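>>> Sequence first, then the predicted structure:
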Amino acid sequence: MWTRAASGFLNIEMNGMNPSDPIEGATIKITEHRNPNKVIKTVVTDKDGQVPDVELPAPAASPNADWDPHTKYDLLVEIPSVDGHARASYTYAKNGIEIYDGRTTNNHDELSYIMGLETAMQDGRATFAINLPDSTIADQESMVYQDPDQFADKTSPGVFSPLIRKPFVPSYINIYLGRINPYVPRVSINNKKVIKDTFKQYIKRVCAIEFGGIAKLSEQAIYANTLAVISFVLNRMYTEVYVDKGYPFTITNSTAFDQHYPAGGFTNQRVDEIIDKIFDQYIKKGKKVQPYFSQYCAKHPCQNKGMSQLESNRMALNGRSYMEILKRFYGDDLTIEKAEKVTVIPNSYPGHELKKGMTDPAVGAMKGFLNVIRKSYPAIPQLNATDLFDEQTEKAVKKFQEINKKKLKVANGIVNEPTWRLIGEKYYFLGGQP
């Protein structure tokens, strides 16, 4: 009897200073884990900083395990000397990329971020190496229960001079690579261990390592767990637990008090696609303004009294919706809210698709965004400054979608909400103003 050979895919993208700064000609050697001399495949990024998805062997999914098996691979990345990116060539290693049967793992790196990690980690080796932890969190350090009601709303009566009045999604977030107890007086820290990542990439890295490896992961469980991750970090941002003590960061990567953030980590494409839809949404409880402090853990029951990721997936597989799952763990008096301000999106989605033949102010705004994006992606044609969605505009949208086909999945020349959001993000990172 013929048996299918199990395999997964690795999606690679390389950028320079930000997600809209593609690096052409980066060489990536994919090797066996902990065996750098065993090169399996070598790929080179194109003008858009991408390579076709790389198929790699992976163990077949197990029908009874809580966590899917995977094969680890290492990457050796060689960045050429490119004006605006690096005066000299730069090489680094990333060890422990996980490949799962039938799934796509995303490895999207920015040179500025990687070089920041090298400073933070004070590696000292000739070739800087990022050693990634395993995505299962069953062996995480002991979690500390934190009372969600202990944090005062910034808008509550008696709160002096609130700095943040309404929840918002930032462009970037500052993370401390280490353990800090937020409930004791401030201690001295090494400021070099504070790194910056885009908010969405932070969420994607956390979700991949926190629950991306769960076997038979259900879409409703992805929604529930992603909302918990987002709400948790937005609560840290809103209540300013660390900032109020004078720390230069919003959150740490310690699972005792915060979330498991793997610096330089990969992400899970299926989970990423849902994050792109809901990254500006969060859990709100009762009449409180702040995002809910949604604690969670891997196994049931949770030491921190939060949502069990494994149990949430079992519930989803038994037909429960993500709202039913969230209410089971966090109570019935919750709603899903949308952040009022999303700083990485210059304008809100107009609420309807933009397509050829339309005349709409949103078309004019979108054409202006694409003209800025052309600086990094010259294959996109120049557009005139009118509100008409003409043939040239359709060609420009199609080209943008083709460049980003791994994320958008379409190249039909129609601007739907995912296309609009990605255009907005690319524009923002190229210096566009909200």
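Now that the structure is in, tell me what you want to look at.
>>> going forward, measure contacts between C-alpha atoms and count neighbours the same way
OK.
>>> so where do the helices sit in this structure?
In the chain, helices defined by DSSP state H lie at 111-121, 199-210, 219-239, 269-278, 309-317, 322-330, 361-373, 391-403, 405-408, 417-429, listed in chain order.
>>> Give me the buried stretch members for the fourth one, please.
Going back to what we said before, that points to helix 269-278. Using 16 or more other Cα atoms under 10 Å as the test for burial, helix 269-278 gives 269-272, 275-276.
>>> would you turn the residues you listed into TSV with distance to residue 50?
Output for the buried residues of helix 269-278, formatted as TSV (distance: Cα to Cα, whole Å):
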residue	distance to residue 50
269	15
270	18
271	20
272	17
275	21
276	19
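>>> With distance to residue 151 added, can I get the helices of the chain in a markdown table?
Shown next, in a markdown table, are the helices of the chain (distance: least, Cα to Cα, whole Å):
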| stretch | distance to residue 151 |
| --- | --- |
| helix 111-121 | 30 |
| helix 199-210 | 22 |
| helix 219-239 | 7 |
| helix 269-278 | 24 |
| helix 309-317 | 24 |
| helix 322-330 | 16 |
| helix 361-373 | 39 |
| helix 391-403 | 43 |
| helix 405-408 | 37 |
| helix 417-429 | 32 |
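>>> Can you say which of the ones you listed is nearest to residue 4?
helix 269-278 (21.9 Å; Cα to Cα).
>>> chain center to that closest one: distance?
8 Å (Cα atoms, centre = their mean, to the nearest Å).
>>> take a look at this one as well, against the first:
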Amino acid sequence: MGAVSKIHAMEENIDKGKLQVTIRSGTDNHPVENALVRISYTGDPDSFVEEVRTDESGQTPVLELKSPPLEYSMSADQEKQPYAEYTVQVEAEGYEKEEVAGTEVLPKVLAKQPVLLAARNITDSYQRIVIPPHTLFGDYPPKIEEAEVKPIEESGEIVLSKVVIPEYVVVHDGPANDPSASNYYVRYRDYIKNVASSEIYATWPDDTIRANVLAIMSFTLNRVYTEWYRNVH
């Protein structure tokens, strides 16, 4: 379905979701006050549906935006996109312009979109980030199969003596056996949050969300406990 037809389809089945944008400086992480924030449908980025300024905390007001019906995110039917996609354009004095395309707004819940602004340089360049489709809706390759029982060293000992909650985890951006893929250090809390937001919808019942988050935490801590990535090389 094309961008314009998606918009028309959504107009026929309208619900409402909420969006709040937080703008911070990429240099010192301080909030950026009085930044101009324009919101548009991702399929029609030049037609703004909202235009607001950030407050002293670098935040916009909570904006109420159109979204598909709630039942779309409660169904296994992937033919109906359960969220609306918006483009966020940001301008602020002393910073480069920033655009985030594909911000997802689900009905009945608040979406929070952070934006980090880079200090303006001589070329006055333009930054653009594109958020890919949600993993529950987009067309992605299947997960790489793994053995349920992983081999361990001949000593028979687990790498770590006890389960620990790390401050950071190393995220390998590719298959485990691909040494050319990059490694990123990500805060553990941020990693869990980002994985959860990619694998579930915020409209699901609280108990369902909690169960999924606990499963994600358990899986991640198992990888840390056994230092799985290092052991598969």
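That came through, no problem. No experiment lies behind these values; they were computed from the predicted model shown.
>>> Residue in structure 1 paired with residue 52 of structure 2?
Matched by TM-score structural alignment, residue 52 of structure 2 corresponds to residue 43 in structure 1.
>>> Trace residue 38 of structure 2 over to structure 1, please.
In structure 1, the residue paired with residue 38 of structure 2 according to TM-score structural alignment is residue 29.
>>> gap between that match and residue 324 of structure 1?
45 Å (Cα to Cα, to the nearest Å).
>>> repeat for residue 220 of structure 1
Distance of residue 220 of structure 1 to residue 324 of structure 1, given as Cα to Cα: 10 Å.
>>> those strands in structure 2, which residues are they?
Residue ranges of the strands in structure 2, as given by DSSP state E, are 15-25, 36-41, 48-53, 63-67, 84-91, 97-105, 110-117, 126-130, 168-172, 183-187.
>>> Mind putting these into a markdown table with distance to residue 202 of structure 2 and mean neighbour count?
What follows is these, written out as a markdown table (distance: least, Cα to Cα, whole Å; neighbours: other Cα atoms under 10 Å):
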| stretch | distance to residue 202 of structure 2 | mean neighbour count |
| --- | --- | --- |
| strand 15-25 | 11 | 20 |
| strand 36-41 | 20 | 22 |
| strand 48-53 | 23 | 15 |
| strand 63-67 | 13 | 21 |
| strand 84-91 | 13 | 23 |
| strand 97-105 | 10 | 22 |
| strand 110-117 | 9 | 18 |
| strand 126-130 | 20 | 13 |
| strand 168-172 | 24 | 16 |
| strand 183-187 | 21 | 13 |
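>>> between these, which gets nearest to residue 3 of structure 2?
strand 36-41 (8.9 Å).
>>> how much does the closest one stray from structure 1?
Relative to the matching residues in structure 1, strand 36-41 of structure 2 has an average distance of 1.6 Å after the fit, by mean Cα distance after the TM-score superposition for structure 1.
>>> That strand versus strand 63-67: what angle between them?
10 degrees (axes from the mean of the first three to the mean of the last three Cα atoms, to 10 degrees).
>>> residues touching residue 34 of structure 2, list them.
53-56, 58, 92 (Cα atoms under 8 Å, 6 or more residues apart in numbering).
>>> Buried among those residues? Make that a ChimeraX selection.
Entered in ChimeraX, the line below selects the buried ones among the contacts of residue 34 of structure 2, by 16+ other Cα under 10 Å:
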select :53,54,55,58,92
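>>> ok, so of the contacts of residue 34 of structure 2, who is nearest residue 220 of structure 2?
Sorting the contacts of residue 34 of structure 2 by how near they are to residue 220 of structure 2, with Cα to Cα, puts residue 58 at the top with 32.4 Å.
>>> hang on, that closest one packs against residue 29?
No: using Cα atoms under 8 Å, residue 58 of structure 2 makes no contact with residue 29, being 10.4 Å away.
>>> Near residue 137 of structure 1, how many residues? Count them for me, please.
18 (other Cα atoms under 10 Å).
>>> one step back: residue 220 and residue 324 of structure 1: which is more packed in?
Neighbours per residue, other Cα under 10 Å: of residue 220 of structure 1 and residue 324, the larger number sits with residue 220, 21 against 18.
>>> So what does the more buried one match up with in structure 2?
Residue 220 of structure 1 maps onto residue 207 in structure 2, by TM-score structural alignment.
>>> quick revisit: tell me which of the strands of structure 2 approaches residue 148 of structure 2 most closely.
Per Cα to Cα, nearest to residue 148 of structure 2 of those: strand 168-172, 20.0 Å.
>>> tell me which strands and helices the closest one is in contact with?
strand 183-187, helix 188-199 (3 or more Cα pairs under 8 Å, 6 or more residues apart in numbering; DSSP states H and E).
>>> Need the residues that contact the last one.
Outside of helix 188-199 of structure 2, the residues that reach it under the criterion Cα under 8 Å, 6+ apart are 134-136, 166-169, 212-213, 216-217.
>>> which residue numbers in structure 1 go with that helix?
So helix 188-199 of structure 2 sits over residues 199-210 in structure 1, by TM-score structural alignment.
>>> can you list the strands of structure 2 in a markdown table and add distance to residue 142 of structure 2?
As requested, the strands of structure 2 are exported to a markdown table (distance: least, Cα to Cα, whole Å):
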| stretch | distance to residue 142 of structure 2 |
| --- | --- |
| strand 15-25 | 30 |
| strand 36-41 | 30 |
| strand 48-53 | 36 |
| strand 63-67 | 28 |
| strand 84-91 | 24 |
| strand 97-105 | 22 |
| strand 110-117 | 27 |
| strand 126-130 | 22 |
| strand 168-172 | 17 |
| strand 183-187 | 22 |
